[in-house]
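K.L.:
Based on what follows, work out the 3D shape:
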Amino acid sequence: MRVMLKFCYLLGLFLLISCGNATKKESESTVSGTEGQSATEESSETDADSGVILFFGDSLTAGMGLEPDEAFPAVIQEIIDSLQLNYKVINAGLSGETTAAGKNRLSWLLTQQVDVFVLELGANDGLRGIPLTETRGNLQAIIEAVRKENAETEIILAGMQIPPNMGPEYTSEFRSIFPDLAEKNDLHLIPFLLKDVGGIAELNQEDGIHPTAEGQRILAQNVWQVLENVITENGD
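P.N.:
Next up, the predicted model:
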């Protein structure tokens, strides 16, 4: 039964294709409005001596269907604050985002100080059957752009998996993109962002796709297992 739930969850993710374009249009208009303004306001409020952790992703990062303070980046901020670590979290997630769209909107985000860059993109590419060479190339371009702006920025890559609809070869190669890029570029890797959440009905919203607030807290723990070492090694 658990295996079936996981399959249904992954299969349900494919519905993002049908709603992605509509969500994308709404989200793109929001980038220059609410979401874009939020990221800008947060960065302007950041103390000059605070480190900045930028979460760059799609609807999973944005916390689609939830209040902003329920998305996993906000939960990460709670953890950081409880430990009195000197970091400010910025949520730059955008629902419906693909790697190509992410690459195109990256530059304005890199005008600010970024100490840790958490890259969570690729799922929408896989669900739409975008050629894997394009997805891999776009992610590589994002990584290179971040490092070109500041070679000292620590980059964390969030691994993702997709349903088997595209066939076993595509599915397997998609999954391997993330560890491959992490090894090639010496990145920190979250093996699978949705670990212990994907396929578990009670941890996902009615659409069966997006995590509930409780599910987002588990995502935050998956991220924190990697992020904690990154920021503590930096001495903060």
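
K.L.:
CA atoms for contacts and neighbours, from now on please.
P.N.:
Fine.

K.L.:
OK, contacts around the spatially most central residue of the chain?
P.N.:
Central residue of the chain (Cα atoms, centre = their mean): E120, 2.6 Å from the mean position. Applying Cα atoms under 8 Å, 6 or more residues apart in numbering to E120 gives the contacts 55-58, 61, 157-159.

K.L.:
Nearest to T133 among those residues?
P.N.:
Within these, the smallest distance to T133 is 16.5 Å, found for G159 (Cα to Cα).

K.L.:
can you tell me how far the closest one sits from E120?
P.N.:
The gap separating G159 from E120 is 8 Å, by Cα to Cα, to the nearest Å.

K.L.:
What of L203?
P.N.:
Taking Cα to Cα, one finds L203 at 20 Å from E120.

K.L.:
Likewise for T133?
P.N.:
17 Å.

K.L.:
Where is the longest strand in this protein?
P.N.:
strand 51-57 (DSSP state E).

K.L.:
What is that strand packed up against?
P.N.:
strand 87-91, strand 116-120 (3 or more Cα pairs under 8 Å, 6 or more residues apart in numbering; DSSP states H and E).

K.L.:
Which of those sits closest to I17?
P.N.:
Closest among these, using Cα to Cα: strand 116-120, at 17.6 Å.

K.L.:
Which of the helices and strands packed on strand 51-57 sits closest to V223?
P.N.:
That would be strand 116-120 among the helices and strands packed on strand 51-57, by Cα to Cα, at 9.1 Å.

K.L.:
Now do that closest one: distance to the chain's middle.
P.N.:
Computed by Cα atoms, centre = their mean, to the nearest Å, the chain-centroid distance of strand 116-120 equals 7 Å.

K.L.:
Tell me what angle that strand forms with strand 51-57.
P.N.:
Relative orientation of strand 116-120 and strand 51-57, computed by axes from the mean of the first three to the mean of the last three Cα atoms, to 10 degrees: 10 degrees.

K.L.:
please give me the structure for this one as well, since I'd like to look at both together:
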Amino acid sequence: MELNRQTRWLMRVAMAMVLSFCAACAYSASKTVLVLGDSLSAEYGLARGSGWVALLGQKLETEKRDVNLVNASVSGETTSGGRTRLPALLDQHKPDIVVIELGGNDGLRGLPVQAAESNLKAMITAAQAAKAKVLLVGMQIPPNYGREYTQKFSGMYQVLARSERVALVPFLLKGVAEQSRLFQPDRIHPVAEAQPVILDNVWPELKVLLGLK
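P.N.:
All right, here's what the predicted structure looks like:
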């Protein structure tokens, strides 16, 4: 009887150690984050390594997070272009998380909101089909495009986040758009000083998707 008790106890201890080890392995497993964006994520007009995506990479490295960060952002990219490029990127990198930061160029060109929304939805669907979580990054455009258009444009991100059940950064340039000094002479692209603020807008939602405390 005593031997049976000891055997059972040893088995429980061994099982607990195995489970603990497996949990640690799962937590420390490398994850890949794919950022699909436009010039706001592609360091347009900035020194290399000073954009918010690069700062994210530095943050993850400093905190010793095992995350592979892929920045597939292209200046001038539209939702149509992102939709075209995404399948190959998913096949190549097999990301765990896809950050979609697109739509700004559609808005600045006055392209139909319905088309941009359709493209974003297709990208979300493709990422989810590839077993990736999605972080949708919202954008707003200047009021000179008309109240109806600007409201529909900014609202499509909330609509998509609810309908597709994905995480959302409501406005990438929160805390930046209100300050003209934080923009380059073109008044479209933020300067290096603004990049930490942009990262602060993205990090809380991305952190949750990464399962970090």
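
K.L.:
one step back: nearest to L66 of structure 1 among the helices and strands packed on strand 51-57 of structure 1 would be which one?
P.N.:
That would be, of those and by Cα to Cα, strand 87-91, which comes in at 13.6 Å.

K.L.:
how about G138 of structure 2, what's its partner in structure 1?
P.N.:
Using TM-score structural alignment, the equivalent of G138 of structure 2 in structure 1 is G159.

K.L.:
do E164 of structure 2 as well
P.N.:
Per TM-score structural alignment, E164 of structure 2 is aligned with N185.

K.L.:
and if you look at E63 of structure 2?
P.N.:
So E63 of structure 2 corresponds to L83, using TM-score structural alignment.

K.L.:
Roughly how far does its match sit from I76 of structure 1?
P.N.:
L83 of structure 1 is 11 Å from I76 of structure 1, by Cα to Cα.

K.L.:
Pick out whichever of the two has more residues nearby.
P.N.:
Comparing L83 of structure 1 with I76 by other Cα atoms under 10 Å, the one with more neighbours is I76, at 22 against 9.

K.L.:
Can you point out the buried residues in the host helix or strand of the more buried one?
P.N.:
Secondary structure assignment for I76 of structure 1, by DSSP states H and E: helix 72-82. Going by neighbour count (16 or more other Cα atoms under 10 Å), the buried part of helix 72-82 of structure 1 is 72-77, 79-80.

K.L.:
Tell me which stretches of structure 1 form helices.
P.N.:
2-13, 16-31, 34-45, 59-62, 72-82, 99-109, 123-128, 132-149, 168-185, 213-233 (DSSP state H).

K.L.:
what's the most buried one of these?
P.N.:
Mean neighbours per residue, mean count of other Cα atoms under 10 Å, is largest over the helices of structure 1 for helix 59-62, with a mean of 25.

K.L.:
once aligned to structure 2, how far is that helix on average?
P.N.:
Mean deviation of helix 59-62 of structure 1 from its aligned counterpart in structure 2 after superposition (mean Cα distance after the TM-score superposition for structure 1): 0.3 Å.

K.L.:
Please work out which residues of structure 1 line up with stretch 41-49 of structure 2.
P.N.:
The alignment of stretch 41-49 of structure 2 onto structure 1 (TM-score structural alignment) spans residues 61-69.

K.L.:
can you list contacts of the matching stretch?
P.N.:
Counting by Cα under 8 Å, 6+ apart, residues outside stretch 61-69 of structure 1 touching it are 55, 70-75, 91-95, 120, 205, 210-213, 216.

K.L.:
what does stretch 11-26 of structure 2 give?
P.N.:
Contacts for stretch 11-26 of structure 2 (Cα under 8 Å, 6+ apart): none.

K.L.:
what's that stretch aligned against in structure 1?
P.N.:
Against structure 1, there is no aligned range for stretch 11-26 of structure 2 (TM-score structural alignment).

K.L.:
quick check, nearest of the buried residues of helix 72-82 of structure 1 to W108 of structure 1?
P.N.:
When the buried residues of helix 72-82 of structure 1 are compared against W108 of structure 1 (criterion: Cα to Cα), the nearest one is P73, at 19.8 Å.

K.L.:
Do I have it right that the closest one meets F55?
P.N.:
Yes: counting by Cα atoms under 8 Å, F55 is a contact partner of P73 of structure 1 at 6.9 Å.

K.L.:
Name the residues contacting each of the two.
P.N.:
Between them, P73 of structure 1 and F55 share the contacting residues 61, 89-91, judged by Cα under 8 Å, 6+ apart.

K.L.:
Reformat the residues you listed into CSV and put distance to K195 of structure 1 next to each item.
P.N.:
Formatted as CSV, these follow (distance: Cα to Cα, whole Å):
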residue, distance to K195 of structure 1
T61, 15
V89, 22
I90, 23
N91, 21
